[in-house]
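S.K.: A predicted structure for the sequence below; I have some questions about it.
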Amino acid sequence: MEFNITLPINTKEITMKELLEKEWLVPRKVRHFLRTRKNVLINGDVAMFHQTVNPGDTITIIVEDSDYTIPDIILGNKKDVDVLWEDEHIIIVNKPAGKKTHPNQPNETDTLLNDVADYLQDNHQSPYIVHRLDKETSGAILFAKNPVVLPILGRMLEQKDITRLYEAKVQGNLNQTTSFTINQPIGRHRHDRRKRVIDKHKGDKAITHVCVIKQNPDTTLIECQLDTGRTHQIRVHLESIGHPIVGDPLYHPNPKGSSRLQLHAKELSLIHPFTKQKIVVKAKAALRK
């Protein structure tokens, strides 16, 4: 794999070693191979790792197949992939409701990861999971297209530099101000391994910001933004305040009224790890108002 990255105008003055290690999070072993093979270039010339890089420099990285573990993914159906945004490093797609993000068993093929793998195979690329959406949830989801950008995206997710905005329709009227926050720790259900619960003693920190969009006679349309990314976080938090999501088969005592969970990842935004371009992607198929 060969990558050519032109450093943006706001690149700070650092050495090649610092760029690879601290900014791009290239593993130590891979950095060693890059140096000994002379597989890093600056503007076409072999780079010295103590050399300073500058805005506008084109950095070429040549990565051997043996430097990283390439995932072995059974190919799905690329016709089912709805691409929202992509370049040579990342791809954002619109996940349909009812499709798993990734296989749980080695022989599973009908997941979004399988479909994206089929979509990328013609360019000899593979998808790498950055974050997940529940099977029942639709909307924007991000994949890395190579192992070089994957750890950078992982750090961005941990540092909340990747923003995800969700839309949901909940049961009943929310007698709240326009916006409020649910701050309740979430843990595993003691008797049902599929579910999560509010667990004030052993649960993990979970924070959901809620904004009321529209009150309907029996339901409320809301937007949610997460500070944390716990499994089923939005679903558990809304159920805990007595307003489960319409159509939720796990957390709504009477999920009738919708053929699917009314939860949609409507917007995803981030600063591109290499170009520093602001990317804001809106996913189609938002919930009915």
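M.R.: Arrived safely.
S.K.: CA only for contacts and neighbour counts going forward, please
M.R.: Fine.
S.K.: got a list of contacts for the one helix or strand H209 maps to?
M.R.: According to DSSP states H and E, H209 maps onto strand 207-215. Contacts of strand 207-215 with the rest of the structure, by CA atoms under 8 Å, 6 or more residues apart in numbering, involve 173-174, 177-185, 220-228, 233-234, 237, 289.
S.K.: comparison target, given below:
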Amino acid sequence: MNQVNIAVSEEQTSERLDKFLSTTEPEWSRTQVQQWVKDGLIEVNGKQVKANYKVQAGDQIKVEIPDPEALDVEAEPMDLDIYYEDADVLVVNKPRGMVVHPAPGHVSGTLVNGLMAHCKDLSGINGVMRPGIVHRIDKDTSGLLMVAKNDMAHESLVNQLVAKTVTRKYTAVVHGIIQHDTGTIDAPIGRDKKDRQSMTVTKENAKQAVTHFDVIERFKDFTVVECRLETGRTHQIRVHMKYIGYPLAGDPKYGPRKTVDFNGQLLHAGVLGFDHPRTGEYIEFTAPIPADMQAFIDSLRNND
């Protein structure tokens, strides 16, 4: 069990304890904080209080974070689309609709379950729930992911992500007609205060996020773009394109109320490049747009 100590500043006074903590620590949900309060894991100035306690400037809050429940993650044989594999790294093309790693309430059918059946040697840096996983893409986003098969490779790939030297290019279909042929969106992303399950462009508890885009093709009501990630924040492309007024087609969370029926956003991680952790050689892979996404683009072209 880990302990976190937080002091309340003058600007944060009179906010509910559960809201204050979930805003201060974006990784903590408000429901999670409320449960910790009920379990007696949170004290304010040495005393237990209720979740609706209004914090005051100078309050000292102690949070005992319980250890995560150990979940039994089992290997499941799957027909994985492996693009590259050696003793250190593996590159896999994840289909749309597949979750990358297990989570409470969703411990089977994920990419990790399939990877565990495919190879026994995955890095352990991210623990039993995310073995080998260096970066993620959303459930309904398809495309290429790099997987570390040992801790040396994992550290190297993570360092490359931090240094922004990994090539990650996505193809997306967005609502509206983008007039500029190219652009850069430099806007910080953090947890949405109004919806804890969503991210948004904000200055509060946010991290720098940069997305570059190039227009590939314009249609009557849509634009196909290639987005290149400089940073890798949760839902980054989906949030950034909505922010500039061109939300992704089919996106149930960030798209317009009346979007296309595609069972998820039209977004594909098609290009992935990095320096090999052992040899230092730059390697790059390209996965074609999935058939259903290509069919949608073709229909736009035919209808124009």
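M.R.: Happy to help now that I have it. No experiment lies behind these values; they were computed from the predicted model shown.
S.K.: and the TM-score between these chains?
M.R.: In this superposition the chains share a TM-score of 0.70, using TM-score structural alignment, normalised by the length of the first structure; 215 aligned residues with a CA RMSD of 1.9 Å.
S.K.: out of the contacts of strand 207-215 of the first structure, which are inside strands?
M.R.: S179, F180, T181, I182, N183, T220, L221, I222, E223, C224, Q225, L226 (DSSP state E).
S.K.: just give the number of residues close to the counterpart of the third one in the second structure.
M.R.: With TM-score structural alignment as the matching criterion, the partner of T181 of the first structure in the second structure is T184. Number of residues near T184 of the second structure (other CA atoms under 10 Å) recorded here: 14.
S.K.: ok, the one 3 residues further on next?
M.R.: Neighbouring residues of A187 of the second structure were enumerated by other CA under 10 Å; the total is 19.
S.K.: follow-up on the earlier one: give me the buried entries from the ones in strands among the contacts of strand 207-215 of the first structure.
M.R.: Listed as buried from these are I182, T220, L221, I222, E223, C224, Q225, L226; burial here means 16 or more other CA atoms under 10 Å.
S.K.: out of these, the closest to D161 of the first structure would be?
M.R.: Closest to D161 of the first structure out of those is L226 (11.7 Å), distances taken as CA to CA.
S.K.: check contacts around the aligned residue in the second structure for that closest one.
M.R.: L226 of the first structure maps onto L229 in the second structure, with residues paired by TM-score structural alignment. L229 of the second structure makes contact with T167, R168, K169, V210, T211, H212, I237, according to CA under 8 Å, 6+ apart.
S.K.: what about the aligned residue in the first structure for A153 of the second structure, neighbour count?
M.R.: By TM-score structural alignment, A153 of the second structure lines up with V149 in the first structure. A total of 20 residues lie near V149 of the first structure under the criterion other CA under 10 Å.
S.K.: does V149 of the first structure really touch H89, like I thought?
M.R.: Yes. Under the criterion of CA atoms under 8 Å, V149 of the first structure makes contact with H89 at 6.6 Å.
S.K.: what's E158 of the first structure aligned with over in the second structure?
M.R.: By TM-score structural alignment, E158 of the first structure lines up with V162.
S.K.: wait, is L34 of the first structure part of a helix?
M.R.: Yes. If the criterion is DSSP: H, G, I helix; E, B strand; the rest coil, then L34 of the first structure is within a helix.
S.K.: now it: how far from I42 of the first structure?
M.R.: Separation of L34 of the first structure from I42 of the first structure (CA to CA, to the nearest Å): 13 Å.
S.K.: swap in E158 of the first structure?
M.R.: Applying CA to CA to E158 of the first structure and I42 of the first structure gives a distance of 30 Å.
S.K.: give the closest residue to the aligned residue in the first structure for F213 of the second structure in space, chain neighbours not counted.
M.R.: Alignment note (TM-score structural alignment): F213 of the second structure maps to V210 of the first structure. Taking CA to CA, 6 or more residues apart in numbering as the measure, V210 of the first structure lies nearest to C224, with 4.7 Å between them; neighbours along the chain are not counted.
S.K.: verify the stated contact: that neighbour with L165.
M.R.: Yes. Under the criterion of CA under 8 Å, C224 of the first structure makes contact with L165 at 5.9 Å.
S.K.: wait, isn't L267 of the second structure in contact with Y170?
M.R.: Yes. Using CA under 8 Å, L267 of the second structure is in contact with Y170, at 6.7 Å.
S.K.: for those two, list the residues in contact with both.
M.R.: With CA under 8 Å, 6+ apart applied, the contact sets of L267 of the second structure and Y170 do not overlap.
S.K.: I198 of the first structure: how many residues sit nearby?
M.R.: 20.
S.K.: and what of I186 of the first structure?
M.R.: 24.
S.K.: which residues does it contact?
M.R.: Counting by CA under 8 Å, 6+ apart, the residues that I186 of the first structure touches are R196, V197, I198, D199, K200, G203, D204, K205, A206, R230, Q233, V236.
S.K.: counterpart of the third one in the second structure?
M.R.: Here I198 of the first structure is matched to V201 in the second structure, going by TM-score structural alignment.
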